[in-house]
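1. Give me a model of this one.
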Amino acid sequence: MSIQESTSGPTTAAQAADAEWDVAVVGGSLAGCAVAIHFSTMGHRVAVLERKTTGDDHYKQLCTHFVQPHTVALLGPLGLAHLREPGNSVATKAVFVTPGGAVDTPGPDYDPAQPGSTALNLERRVLDPAIRESARRHGATFLDGVGVEAVRQEADGWVLDVTGEGGPRQLRARLVVAADGRRSTLAGLLDNPAESRPNERVALFGYFTGIEAPALNRSIFVMNDRDLACSYPLVDGRTELVLFADKARVADWRGADGRMQEFLKYFDGIAEAPSVANAVPEGPLLGYSDYPSLLRRPVAGAVPFVGDAALSVDAMSGVGCGFALLSADLLARAFRGRELTGEGVREGLDDYRKRFESTILPHAEGICGDSLVEKDEATRKRMFDTICGNPELSQKYLALTGRMVMPAEFQRAFMRGLMARGAARK
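-> This next block holds a predicted model:
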């Protein structure tokens, strides 16, 4: 069996020595696997290089699992439509409890004109193994335990110096895709530094049984002072509780047991959150204390960047999974129907850059702004008074949080609502 035919398991660097690929995807998480599926579907020979050696059941643990509705439609083309089934995920819709009231639109859908436009509480322990298996099923070859040490561009493509089992080797590819995460090695090799934006909140989350799911499996987001307290119903009657808090809020929450006690006490003090009186932790709390947003150019050195390698923003926005799959989809759209030759690659990269900057970057800018906790509370309350008092604007706000409309469209609708509210008072 040739390397190109070996899709059932990992291939070593030694086996792949001197191999030539159409596409070399550096990084084997969500964005990398999605890119591999899309380009394999186009008929290209794809290798996925993953520095870590991971088992089939490996998954990312630091994630809230909230897959926004704009992303759910992307699962089908990736061969993952079955993940929408009740045994794999929970179809849900956000309810926001704000200083101006609750944003809770009627019906199960984010957009009444799009039946089935729900979010998914889809755990990474389910999603990650499934997307890797789908990538293999579509023909991609995984090179596990292979790290990239250097890349250089030649007339007919790229040469990658890699290390792994068997020592240093070289691989060739006509297109290289950087999907190697927040700490991207390729970003350093290709001079694509990250622009860091401050994030003034910490995140703590844990998994629990004994918490009753809200009606219609709603996911509840409570804006409490400068914090956001979140409740996500999961499969098998479980619940994930997440707290994005001002760093000063949790500064004195010491030790694993003390932190858990304070965490549950916090949720118990929020009337709008599901009751935690009978909550039983499945394990210790997870989280992070310092997580600035990082933004990079979507194309650097004739290499497209996708997923967290392109941008990794405040997890409070719940866009990590969505932007990983969306950036992969945008890249595939940019290259569909193009040859992986000089002109075809140049045109594809330019197309991808434009799609990324017009589709994802505006959302990222807004998310970075929301990561700053020092805001005028009177202005904030006035904003949510306007939103909550206008059903059409509430629908538009929900669509914005689900990344189904662009920020500029919401801003135009908000200004109309604000002027209408002012006129009604005269």
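
2. use CA for all of it now, contacts and neighbours both
-> Noted.

3. helix or strand right after whichever helix or strand Ile220 is part of?
-> Ile220 is part of strand 219-224 when elements are defined by DSSP states H and E. Where DSSP H and E defines the elements, the next helix or strand beyond strand 219-224 is strand 227-233.

4. Could you give the separation of that next one from the chain centroid?
-> 17 Å (C-alpha atoms, centre = their mean, to the nearest Å).

5. For the helix or strand immediately after it in the chain, report the contacting residues that lie outside it.
-> Going down the chain from strand 227-233, the next helix or strand is strand 239-246, by DSSP H and E. Strand 239-246 has contacts (C-alpha atoms under 8 Å, 6 or more residues apart in numbering) with 64, 200-209, 211, 213, 226-234, 316, 373.

6. same deal with stretch 159-177?
-> Residues beyond stretch 159-177 that count as contacts (C-alpha under 8 Å, 6+ apart) turn out to be 12-14, 16-26, 145-153, 156-158, 303-306, 340-341, 345.

7. In this structure Arg201 contacts Arg249, no?
-> No. Counting by C-alpha atoms under 8 Å, Arg201 does not reach Arg249; the two are 9.3 Å apart.

8. for comparison, sequence B:
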Amino acid sequence: MTDGPLERDCVIAGGGPAGMVLGHVLARYGLRVTVLEKHADFFRDFRGDTIHPSTLTLLGELGLRKRFLRLPVHRLPTLDAVLYGHRLHVVDFRTLPPPDDFLVLAPQWDFLDFLAGEAGRFPGFELRRSTAATGLVLDGDRVVGVRATGPDGDLELRATLVVAADGRDSTLRVAAGLTPEGTGVPIDVLWFGLPKPPQPPPPTLAHLSRHGMVLTIDRGDRYQAGMVIPKGDADDIRARGLPAFRARLSEAVPALGPVVGALTDWDQVKLLSVQIDHLPRWWRPGFVAIGDAAHAMSPMFGVGVNYAIQDAVALANAVAADLAAGAVPDQHLAEVQRRREIPVARMQRLQRAGHRVVARGAAGRRVAPGWAVRLLGLVLPLVRPRLTRLIGVGFLPEHVRTPSAPSGPPGAGRSPG
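-> Below you'll find the model as predicted:
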């Protein structure tokens, strides 16, 4: 173990989008912030790749938008779906106010590396890779630090605020005695990568037919793809064999027929167990959970990354000045939960409603008759702007309120040590 605990203003467990954005915003304020990331790098496939217009707005408020868009990202002005052979233009981000009138697809590891590099410009920011948070340090009922293990052994970090941004299987959430309440979800997703076919169709997020539902996320020269399946069916699908799975994919999306042969081993197919849950209480003195640690979102609408980042910004807005003063009142943590659980609950209700529809398609049952699909195509132009705002901006979008540098708070400009 290192000699004595390290002192920080804030320690964040988890180097995902929520943790990295929170670390950046607080370090920008002049605070000493440490992010603990248990992996050596951010390279893990089948993570959320969608950067929504509201997140682009936040990046602009942080002065990062232009530099981020210089990365090899893929911009999508619209999102299409194919329902029983009918192509529907479901979302048109060009109806949103410019300049944030498109959605960005970027591998999450690129996004996180970018955030880490930008946060590293601030002397108070520290990212400890290969370092896993293992428990909490308590002083009575108050959390005053984190225990962790890293390349040099065990260590202890003391902090005014500890944040769990370590995902839906959060270690620190358990250590804090906070238990999520789950909602039954009828679907799972089998994720895999595929090269694009020689003659790819127009960018299409979802394909629904009597053969099931398949997602295709454009990554330039390849797809991150997923087959939506009834929950618990993964073992049965594997038992039928990979040739049957490839045939099912080809039937569901004929355009993928020429490339499904790229799937040669089940190791290429990963199971995403879809879940929705939430913590009845996100905080305790000196501690708060955000993102998936506070509320696991379904991949439906691709909003999980966006809502996690919104949590991070709301928390930074609420506590940056408190951290600079050396104490975070409990009521400010409670206020963050009250503010953020409203949009989260609304979106989760929509996701649950969507699951009921998608589950029918995943099981091969028809979701709607042909006339209803054609009628939907006629109605969509009327509701598309509202639907676009719902997906692209969401409920109660946050905006960065912390200044780039406060006027002389305790700890401003202190380097990690």
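
9. what about the strands in the stretch 1-150 of the first structure?
-> Using DSSP state E, counting those that start in this stretch, the strands of the stretch 1-150 of the first structure run over residues 20-26, 46-50, 66-67, 90-92, 94-98, 101-103, 119-121, 141-144, 147-154.

10. and the second one, what other elements does it pack with?
-> Packed against strand 46-50 of the first structure, as judged by 3 or more C-alpha pairs under 8 Å, 6 or more residues apart in numbering; DSSP states H and E, are the following elements: strand 20-26, helix 30-41, strand 141-144.

11. Ok, which of the ones you listed comes nearest Asn88 of the first structure?
-> When these are compared for distance to Asn88 of the first structure using C-alpha to C-alpha, the nearest one is helix 30-41, at 16.9 Å.

12. Show where that closest one falls in the second structure, residue numbers please.
-> Under TM-score structural alignment, the alignment places helix 30-41 of the first structure onto residues 17-28 of the second structure.

13. average offset between that stretch and the first structure?
-> Comparison of stretch 17-28 of the second structure with the first structure after fitting gives an average deviation of 1.0 Å (mean C-alpha distance after the TM-score superposition for the first structure).

14. gap between that stretch and the chain center?
-> Centroid separation between stretch 17-28 of the second structure and its chain, computed with C-alpha atoms, centre = their mean, is 14 Å.

15. got the contact list for that stretch?
-> In contact with stretch 17-28 of the second structure (C-alpha under 8 Å, 6+ apart) are residues 12-13, 32-35, 62, 112, 115-116, 118-119, 122-125, 165-166, 290-291, 305, 308-313, 315-316, 320, 402-405.

16. of those residues, buried ones?
-> Listed as buried from those are 12-13, 32-35, 62, 112, 115-116, 118-119, 122-125, 165-166, 290-291, 305, 308-313, 315-316, 320, 402; burial here means 16 or more other C-alpha atoms under 10 Å.

17. which residue in the second structure lines up with Ala130 of the first structure?
-> Under the alignment (TM-score structural alignment), Ala130 of the first structure maps onto Phe114.

18. which position in the second structure aligns with Ser394 of the first structure?
-> In the second structure, Ser394 of the first structure lands on Arg384 (TM-score structural alignment).

19. Tell me which residues touch that match, please.
-> Counting by C-alpha under 8 Å, 6+ apart, Arg384 of the second structure makes contact with Val90, Val91, Asp92.

20. mind redoing it with 10 Å?
-> By C-alpha atoms under 10 Å, 6 or more residues apart in numbering, the contact set of Arg384 of the second structure is His89, Val90, Val91, Asp92, Phe93, Thr95, Leu390.

21. Show me which of those are buried.
-> His89, Val90, Val91, Asp92, Phe93, Thr95.

22. so what's the corresponding residue of the first structure for the first one up against?
-> With the correspondence set by TM-score structural alignment, His89 of the second structure lines up against Asp104 in the first structure. For Asp104 of the first structure, the contact set (C-alpha under 10 Å, 6+ apart) comprises Lys93, Ala94, Val95, Phe96, Val97, Arg218, Ile220, Cys388, Pro391, Ser394, Gln395, Leu398.

23. give me that answer again for 7 Å
-> Contacts here follow C-alpha atoms under 7 Å, 6 or more residues apart in numbering; on that basis Asp104 of the first structure touches Val95, Phe96.

24. cool, Val214 of the second structure as well?
-> By C-alpha under 7 Å, 6+ apart, the contact set of Val214 of the second structure is Ala206, His207, Leu208, Gly226, Met227, Val228.

25. got the buried residues for the host helix or strand of Arg384 of the second structure?
-> Using DSSP H and E, Arg384 of the second structure maps to helix 370-392. Using 16+ other C-alpha under 10 Å as the test for burial, helix 370-392 of the second structure gives Val373, Gly377, Arg384, Pro385, Leu387, Thr388, Arg389, Ile391, Gly392.

26. do stretch 338-347 of the first structure as well
-> Under the neighbour-count criterion of 16+ other C-alpha under 10 Å, stretch 338-347 of the first structure has Leu340, Val345, Glu347 buried.

27. so how far is Met42 of the first structure from the last one?
-> Going back to what we said before, that points to Glu347 of the first structure. Using C-alpha to C-alpha, to the nearest Å, one obtains 17 Å as the distance from Glu347 of the first structure to Met42 of the first structure.

28. what about the equivalent of Ala334 of the first structure over in the second structure, neighbour count?
-> Under the alignment defined by TM-score structural alignment, Ala334 of the first structure is paired with Ala318 of the second structure. For Ala318 of the second structure, the neighbour count with other C-alpha atoms under 10 Å is 18.

29. Assign the residue nearest to Ala318 of the second structure when sequence neighbours are not counted to helix, strand or coil.
-> Distance criterion C-alpha to C-alpha, 6 or more residues apart in numbering; nearest residue to Ala318 of the second structure, sequence neighbours excluded, is His332 at 6.4 Å. What DSSP: H, G, I helix; E, B strand; the rest coil gives for His332 of the second structure is helix.

30. His332 of the second structure -> the first structure?
-> Looks like His332 of the second structure aligns to Gly348 there (TM-score structural alignment).

31. Tabulate the helices and strands packed on strand 46-50 of the first structure (a markdown table), appending distance to Pro298 of the first structure.
-> Below are these laid out as a markdown table (distance: least, C-alpha to C-alpha, whole Å):
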| stretch | distance to Pro298 of the first structure |
| --- | --- |
| strand 20-26 | 15 |
| helix 30-41 | 13 |
| strand 141-144 | 24 |
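
32. ranking these by burial, who's on top?
-> Among those, helix 30-41 has the highest mean neighbour count (mean count of other C-alpha atoms under 10 Å), at a mean of 28.
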